[in-house]
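S.K.: no FASTA, just this:
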């Protein structure tokens, strides 16, 4: 039965709302519909999550992508071979989806977590961390005759605001050629809950309220501690640094400490079992999922106690006590390291539960020895199970700002080759284009390995010249930003993902991206003074239109150089001056040119002034006078150039035909995640000047 307009609109709105942040846009009662695309967003970090890109990075296999127009034409074709190609395309994608599930062990791992947390399979995928913590906490609390508080939204809103924040030091930003140790407290917040018996059930409230006969505000509710009871347990009370009193385990063992103790002990047992069953793949996978689930729960527990905005049962007194004690523990560790003269160490950065320790003049062997000594000394000053673990040595490294650093990492003493390890900088971020990440990573590696700024300068200038001359691959300059849904943007928003979507919808009303989908785009040259939002284009448009060129000036000055400057300014290098030293290159292809002018001839697309195709000298006669005196040389060079381009094109077409299974001359694949598509487009564009070169040859 067809839906009336109102019902249809309401149904579409409900579908949108359901699909925007849960597992699937399709809801069938009694069935769990797995949206593998949404699951992959949590499993792998990629620039975009198209089936072809995920398939390549997870399965290491290329999948072709055809437009709906091509697939429809194949299906409508009377020849059976074309109809079979359409069926085969969809069968291969279904098979690929099943391979993804199998490769990442998603079904078994989710089942194991559901069993571990005591929640439904679907809720593991769709519900948040608080739901998992509460499920486990209530299982521990029920035999102890506890029930959870259920505050209203108003009660939660009236609760006091948090007063304590974790210790995050401002790092001593510079390039460190000496060894920097990284030490990390193992499960710091869970360890503090266990060590000091912090829990909802053991908290007596702020010290200033103790001894009063009246009830006082406590978390979202109120609490009353009788003075005579307080007098009886006066010797079994600990006070947190934030001034909140808790009873010791001898009076009452808290629910959270009991739960976390069991979790951490079980995780150690599971890890030991993994070593025993490492040859049995099925059991090993199951145990890996189990230990991962236990790790998540242990780390989520603090968040449950302090979630004052969206929490189910927040308690600021408890949350503040955990954070303040963790802060005090880290501060004591930093003081111990700085005050112990025999190590000659200095803490240059601290972040929540970790610290970076500089050892001037120490070798790699000495660094590992001192790191182990520091870990043991700090662990000895804290109650069990609070433990400082020596993680790794950076040699050398760059500390940029809070939560942004990069270095060559050594995790064991016998490790010969270091591992490039970066946190928070553009090499691991996804809000820029791949070229930025590649250039920055290569420049930092050159700095670490050679310490030669001239080599880095030459490399960066070469990359800039490639882009200015139009020789760089478009694939490396594609941005991919998440689309938040048409209703999530303010009227008149200038957001590239929204702008591209509007153009797609003008062409096809059903082509709107899903909420959270990454929309690819590039920035091209345009008329002077045009706003940036009008220079946004889909990569497919740039491939199809020879007059569109990547905006090299924008990419170099706004994307590539700023991250480089943030790193190299720490050693006094002005990266922007490298760009200003480059010669200015002017190409003809411009979006300002009219369509008629673009059709004038192939030569006008490639040369502003006429250059000799043999020696590249300026000339008004096609081939310069000097080369005309050597006709045989000209014939060999031009024939070689044409033949080389044709050979490249044939090779790339063969690769495409083998991948797509299509043996027509025209390759219908439009996958932007395949580098062959961009290489083929570039070679075809260069080959379009072959008629002009043959015309010159005919003159001889």
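M.R.: Cool, got the structure. Bear in mind the structure is a predicted one, so any value in this text is a computation, not a measurement.
S.K.: Please make it C-alpha for all contacts and neighbour counts, starting now.
M.R.: Will do.
S.K.: Which residues are in contact with residue 524?
M.R.: Residue 524 sits next to 535, 536, 537, 548, 549, 550, 551 when contact means CA atoms under 8 Å, 6 or more residues apart in numbering.
S.K.: who wins for neighbours among the residues you listed?
M.R.: Using other CA atoms under 10 Å as the neighbour criterion, residue 550 leads those with 25 neighbours.
S.K.: Show me the helices in the stretch 501-650 of the chain, by range?
M.R.: Ranges of helices in the stretch 501-650 of the chain, per DSSP state H, counting those that start in this stretch, are 539-544, 552-554, 561-568, 575-580, 595-598, 602-606, 625-628, 631-660.
S.K.: Identify the residues contacting residue 466.
M.R.: Residue 466 makes contacts with residue 472, as judged by CA under 8 Å, 6+ apart.
S.K.: Now it: which helix or strand?
M.R.: Under the criterion of DSSP states H and E, residue 466 resides in helix 453-468.
S.K.: Quick one: neighbours of the nearest residue to residue 432 once chain neighbours are set aside, just the number.
M.R.: Distances taken as CA to CA, 6 or more residues apart in numbering place residue 479 nearest to residue 432, at 6.0 Å, with adjacent residues excluded. For residue 479, the number of neighbouring residues by other CA under 10 Å comes to 23.
S.K.: List the contacts of residue 479.
M.R.: By CA under 8 Å, 6+ apart, the neighbours of residue 479 are 431, 432, 433, 519, 520, 521, 522.
S.K.: how close does the fourth one sit to residue 18?
M.R.: Taking CA to CA, to the nearest Å as the measure, residue 519 falls 21 Å from residue 18.
S.K.: then this one, side by side with the first:
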């Protein structure tokens, strides 16, 4: 761990133009080496007959086709050992040096969701959800999605967590979606409609575009801090606690709940969000 911390610190020094040790060639070589190793690891996994679902800078998500989580743990450890040996041998052949890298097995997901990038076939980076298998039972884990994002409203975070919990446990979702939208429009979640977003520059510097949090901050005048808390109302964005109009529930339904729901519902093969909530009412031609 000490070596790892030292190496990470050294990379920061080598990559900083303000450092006397600044060396972009070496800094780039470090990241390129990491990319090379993770690609070789993915190739070794595929040669072993398994599917790589997703990979980022230092991790791989692998589908080994084992539905039983207890057996999956045992097989994952065997795979870790085999892949580590394969990658070490490849590094020795290519670079003529002994690999000090160790592949670590971290966890087994009983269920896993990797949303796609909009308009793309591949999954988005560091955005996924899964049901982590453990001795004390399965635990919902969410990374990078609205449920753990600070710029999402609390009602969106609640909706995503509850929806994913239902889907991962094979429970019906249509009644939940309809009921949630009905309760939202009835005002039950009014305390959870607040957005929070930071001002990146002075208010007067926003000239080309005026984002919602800037509009709300300008209504606060000199009382606006760096973090602006606001609600979308029928009169537009207004500071939280100082609204003059009722909440714009249509905004929260279409801009917060619908994208979250459709990203999950598309995998279930049934009705989409609009069909569940009755938003699509066009009659058939025949």
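M.R.: Great, that's in hand. Just so we're clear, the structure is a prediction, and the values are computed from it rather than from any experiment.
S.K.: Put one on top of the other, what's the TM-score?
M.R.: In this superposition the chains share a TM-score of 0.82, using TM-score structural alignment, normalised by the length of the second structure; 262 aligned residues with a CA RMSD of 2.5 Å.
S.K.: Which residue ranges of the stretch 351-500 of the first structure form strands?
M.R.: Using DSSP state E, counting those that start in this stretch, the strands of the stretch 351-500 of the first structure run over residues 354-359, 388-401, 404-410, 419-423, 479-482.
S.K.: before we move on, the earlier item: relative to residue 301 of the first structure, how far out is the residue nearest to residue 432 of the first structure?
M.R.: Taking CA to CA, one finds residue 479 of the first structure at 37 Å from residue 301 of the first structure.
S.K.: Residue 297 of the first structure versus the residue nearest to residue 354 of the first structure when sequence neighbours are not counted, what's the distance?
M.R.: Closest residue to residue 354 of the first structure apart from its sequence neighbours, by CA to CA, 6+ apart: residue 184 at 4.2 Å. Distance of residue 184 of the first structure to residue 297 of the first structure, computed by CA to CA: 19 Å.
S.K.: next one: residue 395 of the first structure
M.R.: Distance from residue 395 of the first structure to residue 297 of the first structure, by CA to CA: 34 Å.
S.K.: and stretch 436-445 of the first structure, how far out from the chain's middle?
M.R.: For stretch 436-445 of the first structure, the separation from the chain centroid amounts to 17 Å (computed by CA atoms, centre = their mean, to the nearest Å).
S.K.: Export the strands of the stretch 351-500 of the first structure as a markdown table, with columns for distance to residue 498 of the first structure.
M.R.: Shown next, in a markdown table, are the strands of the stretch 351-500 of the first structure (distance: least, CA to CA, whole Å):
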| stretch | distance to residue 498 of the first structure |
| --- | --- |
| strand 354-359 | 40 |
| strand 388-401 | 32 |
| strand 404-410 | 30 |
| strand 419-423 | 29 |
| strand 479-482 | 9 |
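S.K.: Can you check which of those gets nearest to residue 695 of the first structure?
M.R.: Evaluated over the strands of the stretch 351-500 of the first structure, closeness to residue 695 of the first structure peaks at strand 479-482, with 40.0 Å, by CA to CA.
S.K.: looking at the second structure, where would I find the counterpart of that closest one?
M.R.: In the comparison with the second structure, strand 479-482 of the first structure aligns to the range 195-198 (TM-score structural alignment).
S.K.: how big's the offset between that stretch and the first structure?
M.R.: Mean deviation of stretch 195-198 of the second structure relative to the first structure after superposition (mean CA distance after the TM-score superposition for the first structure): 0.9 Å.
S.K.: buried stuff in that stretch?
M.R.: Across stretch 195-198 of the second structure, burial judged by 16 or more other CA atoms under 10 Å covers 195, 196, 197.
S.K.: I'd like these written out as CSV, with distance to residue 65 of the second structure added.
M.R.: What follows is those, written out as CSV (distance: CA to CA, whole Å):
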residue, distance to residue 65 of the second structure
195, 41
196, 41
197, 42
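S.K.: With respect to residue 47 of the second structure, which of the residues you listed is nearest?
M.R.: Checking those one by one against residue 47 of the second structure (CA to CA), the nearest turns out to be residue 197, at 45.8 Å.
S.K.: show me the contacts for the closest one.
M.R.: Residues near residue 197 of the second structure by CA under 8 Å, 6+ apart: 150, 151, 213, 227, 228, 229.
S.K.: of the contacts of residue 524 of the first structure, closest to residue 93 of the first structure?
M.R.: residue 537 (28.3 Å).
S.K.: To which residue of the second structure is that closest one aligned?
M.R.: Under the alignment (TM-score structural alignment), residue 537 of the first structure maps onto residue 238 of the second structure.
S.K.: Same check on residue 659 of the first structure?
M.R.: So, by TM-score structural alignment, residue 659 of the first structure is left unmatched.
S.K.: and what of residue 497 of the first structure?
M.R.: Under the alignment (TM-score structural alignment), residue 497 of the first structure maps onto residue 213 of the second structure.
S.K.: Its match against residue 237, yeah?
M.R.: Yes: the pair formed by residue 213 of the second structure and residue 237 meets the contact definition of CA atoms under 8 Å, at 7.0 Å.
S.K.: Determine the number of other residues adjacent to residue 654 of the first structure.
M.R.: With other CA under 10 Å as criterion, residue 654 of the first structure counts 12.
S.K.: Next: residue 46 of the second structure.
M.R.: Using other CA under 10 Å, residue 46 of the second structure is surrounded by 13 other residues.
S.K.: same question, residue 471 of the first structure
M.R.: Residue 471 of the first structure: 11 neighbours (other CA under 10 Å).
S.K.: same check, this time on residue 115 of the second structure
M.R.: Using other CA under 10 Å, the number of residues around residue 115 of the second structure comes to 19.
S.K.: now do residue 105 of the second structure
M.R.: Residue 105 of the second structure has 15 nearby residues by other CA under 10 Å.
S.K.: Kindly state which residue of the first structure is aligned to it.
M.R.: Match for residue 105 of the second structure (TM-score structural alignment): residue 390.
S.K.: Can you list the buried residues in stretch 403-420 of the first structure?
M.R.: Judged by neighbour count using 16+ other CA under 10 Å, the buried positions of stretch 403-420 of the first structure are 403, 405, 406, 407, 408, 409, 410, 418, 420.
S.K.: For it, give me every contacting residue.
M.R.: Against stretch 403-420 of the first structure from outside (CA under 8 Å, 6+ apart): 351, 364-365, 368, 391-399, 421-425, 445, 448.
S.K.: Kindly reformat the contacts of residue 197 of the second structure as CSV containing distance to residue 78 of the second structure.
M.R.: Shown next, in CSV, are the contacts of residue 197 of the second structure (distance: CA to CA, whole Å):
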residue, distance to residue 78 of the second structure
150, 39
151, 41
213, 51
227, 49
228, 50
229, 50
